[in-house]
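> based on what follows, work out the 3D shape:
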Amino acid sequence: MDLYVLFAVLAVTLIAGLPVGVALGLASLAYVSLAGLPDAVVLHRMVGGVDSFPLLAVPFFILAGHLMNTGGITERIFGFARALIGWLPGGLGYVNVGASVMFAGMSGAAVADAGGLGSVEIRAMRQAGYDTDFAVGVTASSSTIGPIIPPSLPLIVYGVMASASIGELFVAGLLPGMLMALALMTMVAWYSHKRGYPRDGALALPHVSQSFMRAFLPLLTPAIIIGGIMTGAFTPTEAAVAAVIWTLILGMFVYRSLTWRHLVRVLFDTVETTASILLIVAASSIFAWILISNQIAAHLASGLLGISSDPMFVMLAILVIVLVLGLFMETVAAITILVPVLLPVATQAGIDPVHLGIVVVLALMIGLLTPPVGLVLYVLAGVSGVSFERCVKATVPFLIPLLVVLIMVAFIPQLSLWLPQQLYR
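Model prediction:
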């Protein structure tokens, strides 16, 4: 009976439009009260849920992304990508994807990519005569590469919830992220051929060299983050601090594009974003504790494995669950709710936790492009001035290559596990 109340309160509060963190907290509090447990249990579990050293990386990576967008670093990255591959037919579509790959190695968040690079990319594509639907679709889909290629905020949260190595998760995302970029570029090539999109000028090596020099220092950021983690120079959390320091040096002292006024606004934005994420993590920790204590994961595991213990079947079931939940929930909330339930099932079926993490995050990235939540679509609707409904329609074709990559990564484990096995095991 208490569990029915838990899910009923959660459903009602979400339908009422309350933030996910608040909804999870209220549902958990209702359960605890009915179960006769002290209300202090909620606070204790919530504090314990965010009392984690790896989670310190979250605000620092968010801050680094905001600093890059505010300091004009994203425009330097876009300029270099444009000079490098803009000469291809439909060049700005390739540039859009390529710039997202570069920015992915710095921010770790799809929304940061969509809100920062998105405004630059859509404006440039419109001015060059590209259809608005194509510009919005490729911008939305390419932004999902950000949380797959390291660093990644969702993978940090997953690593904390699953007690998995964040370093291994970061490395595991490299190849799937590149596959996403290749699949989206294939889609761009098809659109460019069908619609006769132009080249963005001829290839000019002096221009490539000049734009590379302008973007050289920002492009060192992924090398600092990934190289430092892989060599053991610092942990993922320390890498986030290093990224912030490096970005501050670039913005305030090298390019001088960041003022103290900018910095204050960026800090406030970072605090707001971080608070919303950590509230979800904290509330989800008590919610997950309730599910675990009631053996929901064990019941799901026995149910699925009772049908078939074949890893392929279990992975297919997990994909369906994650894709459906991704339609309705924000990424961090979905991870914190799903991991305690799905991880025991996957482990019993012989699925590696690192592999599961990449699959779950990639599936939830697709959820960012689908209504009714579709957070990236809401961001791009504001950036581009296009209605949310039109953004949805423009993005639908680009879901095809992303789903193909998701299926490949889910059912070919070595695509995500080969690099971690070479470097960590």
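> switch to C-alpha atoms for all contacts and neighbour counts from now on
Noted.
> list the contacts of residue 58.
153, 156, 240, 274 (C-alpha atoms under 8 Å, 6 or more residues apart in numbering).
> filter those residues to the buried ones?
Among the contacts of residue 58, those scoring as buried are 153, 156, 240, 274 (criterion: 16 or more other C-alpha atoms under 10 Å).
> on that earlier part again, okay if I get the contacts of residue 58 as CSV plus secondary structure?
Shown next, in CSV, are the contacts of residue 58 (DSSP: H, G, I helix; E, B strand; the rest coil):
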residue, secondary structure
153, helix
156, helix
240, helix
274, helix
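> pick the one among these closest to residue 326.
Minimum distance to residue 326 across those is 16.4 Å, recorded for residue 153 (C-alpha to C-alpha).
> centroid residue for the protein?
residue 147 (3.1 Å; C-alpha atoms, centre = their mean).
> and the closest residue to it other than its chain neighbours, how far is that from residue 149?
The shortest distance from residue 147 to any non-neighbouring residue, by C-alpha to C-alpha, 6 or more residues apart in numbering, is to residue 108 (4.8 Å). As judged by C-alpha to C-alpha, to the nearest Å, residue 108 and residue 149 stand 7 Å apart.
> for the stretch 51-200 of the chain, what spans make up the helices?
Per DSSP state H, counting those that start in this stretch, the stretch 51-200 of the chain has helices spanning 57-70, 73-85, 91-104, 110-127, 132-143, 153-162, 166-172, 174-195. These are given in chain order.
> show residues contacting the longest one.
Which is helix 174-195. 89-90, 93-94, 97-98, 101, 138, 141-142, 145, 148-150, 197-198, 398, 401-402, 405, 409, 415-416.
> residue 333 and residue 20 touch, don't they?
Yes. Assessed by C-alpha atoms under 8 Å, residue 333 is found in contact with residue 20 at 7.1 Å.
> coming back round to it: run a quick neighbour tally on the residue nearest to residue 147.
29 (other C-alpha atoms under 10 Å).
> check residue 400 too.
Around residue 400 there are 14 residues (other C-alpha under 10 Å).
> now it: how far from residue 377?
Counting by C-alpha to C-alpha, the gap from residue 400 to residue 377 is 17 Å.
> got it, and residue 195?
Counting by C-alpha to C-alpha, the gap from residue 195 to residue 377 is 24 Å.
> these two - which one has more neighbours?
residue 377 (31 against 12).
> list the contacts for that one?
140, 368-370, 388, 391-392 are the contacts of residue 377 under C-alpha under 8 Å, 6+ apart.
> out of the contacts of helix 174-195, which end up buried?
Buried among the contacts of helix 174-195 (16+ other C-alpha under 10 Å): 89-90, 93-94, 97-98, 101, 138, 141-142, 145, 148-150, 197-198, 398, 401-402, 405, 409, 415-416.
> hang on, the earlier thing: just the buried ones among the contacts of residue 58 now: which is nearest residue 38?
Distances from residue 38 to the buried ones among the contacts of residue 58, taken by C-alpha to C-alpha, are shortest for residue 274, at 28.5 Å.
> give the contact list for that closest one.
Contacts of residue 274 (C-alpha under 8 Å, 6+ apart): 58-59, 62.
> also this sequence, please, to line up against the first:
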Amino acid sequence: MEYLPILVLVLSFVVLLAIGTPVAWSIAISSVLTMLVSIPVLPAFTTVSQRIGTGLDSFALLAIPLFILSGELMNKGGIAHRLIAFAKTLVGALPGGLALINIVSAMLMGAIAGSSMAAASAMGSILGPEMEREGYSREFGAAVNITAATTGLVIPPSNVLIVYSLASGGASIAALFLAGYIPGILTGLFLMIVASFWAKKKGYKVGERSSFKQIFKTFVDALPSLFMLVVVIGGIVVGVFTATEASAIAVLYSLLLGLFYKEISFERLPKILLDSTSTTAIVMLLIGASMSMSWALSYENIPQEISSGLLGISDNKIVILLIINLLLLFVGIFMDMTPAVLIFTPIFLPVVTKLGLDPVHFGIIMVLNLCIGLCTPPVGSVLFVGVGIANTTIEKVIKPLFPLFIAMIIALLLVTYIPQLSLWLPSLFDL
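Coordinates of the predicted model:
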């Protein structure tokens, strides 16, 4: 039966998730079951096991644990406090000042640490109580924090963009990193507009205007942290080092910075290393399992079937991109970002390249799209972190979250249909 592998894959994956099986194991088990449609039991198990192992055998993937470690060091190293102080002097006097501070700080944190979880945790624990003291509702503060934290996955350095580079078969990491800046900043600006209107409507308190002296002082305090951008991204773009080498430099730089700020001590290092190792283990298991599913899909010719099906619906680029965006928004509700990128890139990339879309542009569309899924139940990891830190419930956060979702979707549509928003910066550097 032509559609039996697709049916087995989808049904087994959904059922496994529904009964509470961890995502990584759901992916691996459904991959085995899909392979059993065509080959005997022993080769199916052996092949999936091999693909989990060989899927992790990549020099580029070494950047992920190192960027995770550098993110942990930055989160514990006092960097968040300095970025918040700088953001406060820039936008604190605008309507919804504290909400805007959260968004700007999250964008800066993402541009340095590249972790939505780190940004949501840091900004929520530092700014959440302050927003409540100033009269902001707890739910609005959580909604702003949750959506703003995802901008760090588009603004480089981003682990997900490295994963996409691997899944796409070699899209330039340097080009992807540069391509993420304008879409990430654009998303942040749309979130700021919505947050400002909401705060003005609710009559939330406006902060005092900062003097040039205060702005300059906080900028100088944050400058060593911001210099990480120049070191890491500048080095990759100019070609001084690879993304993997840049991640090692990021670890060393963030460690030295934390020791310089006296926020990190050698006694605290084992706990930081343990936390980053735990996160790395989860991410790597997801990547390995997703690579096995990606191979199973390819073996069963499922990407070709879906590609033919989509192109059979229409050959209009606008229509196809709209369908793919809707499918990815649906996927993001039920699947974490890393496995979604690894599984669906081989499916959708051949379709969009036939329509003349640049793989770098599609990578930004995909990541920006799946960022929305991180803010939605039942699998949205950033949603649960933000709600947990704010000590509230998902039901209460949905109302203030909805207009921020709309802002993210508008940004996604602009990035989807205006390629230069993604491709202009890489083209400046001939990437």
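> that older thread, pick the most buried one from the helices of the stretch 51-200 of structure 1.
For those, the largest average neighbour count (mean count of other C-alpha atoms under 10 Å) is found in helix 91-104, namely a mean of 28.
> average distance between that one and structure 2?
In the superposition with structure 2, the average deviation recorded for helix 91-104 of structure 1 is 1.2 Å (mean C-alpha distance after the TM-score superposition for structure 1).
> which among the buried ones among the contacts of residue 58 of structure 1 gets closest to residue 40 of structure 1?
Each of those was checked against residue 40 of structure 1 using C-alpha to C-alpha; the closest is residue 274, at 24.1 Å.
> structure 2: which residue goes with the closest one?
Counting by TM-score structural alignment, residue 274 of structure 1 corresponds to residue 280 in structure 2.
> check residue 87 of structure 1 too.
That one, residue 87 of structure 1, aligns with residue 93 by TM-score structural alignment.
> pretty sure that match sits against residue 205.
No. Counting by C-alpha under 8 Å, residue 93 of structure 2 stays clear of residue 205, with 9.5 Å between them.
> ranges for the helices of the stretch 301-425 of structure 1?
Under DSSP H, counting those that start in this stretch, the stretch 301-425 of structure 1 gives helices at 311-326, 331-348, 353-367, 375-384, 388-395, 399-411, 414-424.
> equivalent range in structure 2 for the last one?
Per the alignment by TM-score structural alignment, helix 414-424 of structure 1 matches residues 420-430 in structure 2.
> what does that stretch contact?
175-176, 178-183, 237, 360-361, 364, 415.
> residue 274 of structure 1 versus residue 265 of structure 1, what's the distance?
Distance from residue 265 of structure 1 to residue 274 of structure 1, counting by C-alpha to C-alpha: 14 Å.
> ok, residue 360 of structure 1 next?
22 Å.
> do the same with residue 201 of structure 1
41 Å.
> likewise for residue 137 of structure 1?
Taken as C-alpha to C-alpha, the span from residue 137 of structure 1 to residue 274 of structure 1 is 28 Å.
> give me the nearest residue to residue 6 of structure 2, chain neighbours excluded.
residue 302 is the one closest to residue 6 of structure 2 (C-alpha to C-alpha, 6+ apart), at 6.8 Å.
> give me the neighbour count for the aligned partner of that neighbour in structure 1.
Using TM-score structural alignment, the equivalent of residue 302 of structure 2 in structure 1 is residue 296. When neighbours are defined as other C-alpha under 10 Å, residue 296 of structure 1 has 16 of them.
> please name the nearest non-neighbouring residue to the counterpart of residue 309 of structure 1 in structure 2.
Here residue 309 of structure 1 is matched to residue 315 in structure 2, going by TM-score structural alignment. With C-alpha to C-alpha, 6+ apart as the criterion, residue 315 of structure 2 has its nearest non-adjacent residue at 7.6 Å, and that residue is residue 355.
> columns distance to residue 71 of structure 1 on top of the helices of the stretch 301-425 of structure 1, output as a markdown table?
As requested, these are arranged in a markdown table below (distance: least, C-alpha to C-alpha, whole Å):
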| stretch | distance to residue 71 of structure 1 |
| --- | --- |
| helix 311-326 | 32 |
| helix 331-348 | 27 |
| helix 353-367 | 26 |
| helix 375-384 | 18 |
| helix 388-395 | 28 |
| helix 399-411 | 31 |
| helix 414-424 | 33 |
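> which of those sits most buried?
helix 353-367 (a mean of 26).
> check what contacts that helix and list those residues.
The contact list for helix 353-367 of structure 1 (C-alpha under 8 Å, 6+ apart) reads 144, 147-148, 154-155, 158-159, 162, 164-165, 168-169, 172-173, 319, 322-323, 326-328, 331, 334-335, 343, 346-347, 373-374, 399, 402-403, 406, 409-410, 413, 416-417.
> read off where that helix ends up in structure 2.
Under TM-score structural alignment, the match for helix 353-367 of structure 1 is residues 359-373.
> the matching stretch vs structure 1, average distance?
Relative to structure 1, stretch 359-373 of structure 2 is 0.6 Å off (mean C-alpha distance after the TM-score superposition for structure 1).
> what do we get in structure 2 for residue 260 of structure 1?
Under the alignment by TM-score structural alignment, residue 260 of structure 1 pairs with residue 266 in structure 2.
> got it, and residue 56 of structure 1?
For residue 56 of structure 1, the aligned residue in structure 2 is residue 62 (criterion: TM-score structural alignment).
> next one: its match from residue 421 of structure 2, what distance?
For residue 62 of structure 2 relative to residue 421 of structure 2 (C-alpha to C-alpha), the value is 29 Å.
> with adjacent residues omitted, what lies nearest to whatever residue of structure 2 lines up with residue 325 of structure 1?
Superposed on structure 2 with TM-score structural alignment, residue 325 of structure 1 falls opposite residue 331. Excluding the flanking residues, the one nearest residue 331 of structure 2 by C-alpha to C-alpha, 6+ apart is residue 340, at 7.3 Å.
> same question, residue 279 of structure 1
Excluding its sequence neighbours, the residue lying closest to residue 279 of structure 1 (C-alpha to C-alpha, 6+ apart) is residue 21, at 5.5 Å.
> report the contact partners of that neighbour.
Here residue 21 of structure 1 is in contact with 276, 279-284, 333 (C-alpha under 8 Å, 6+ apart).
> now for those: which two are most distant?
Checking these with C-alpha to C-alpha, the most distant pair is 276 and 284, at 12.2 Å.
> these two: who's more crowded?
Taking neighbours as other C-alpha under 10 Å, residue 276 of structure 1 and residue 284 compare with residue 284 leading, 29 against 15.
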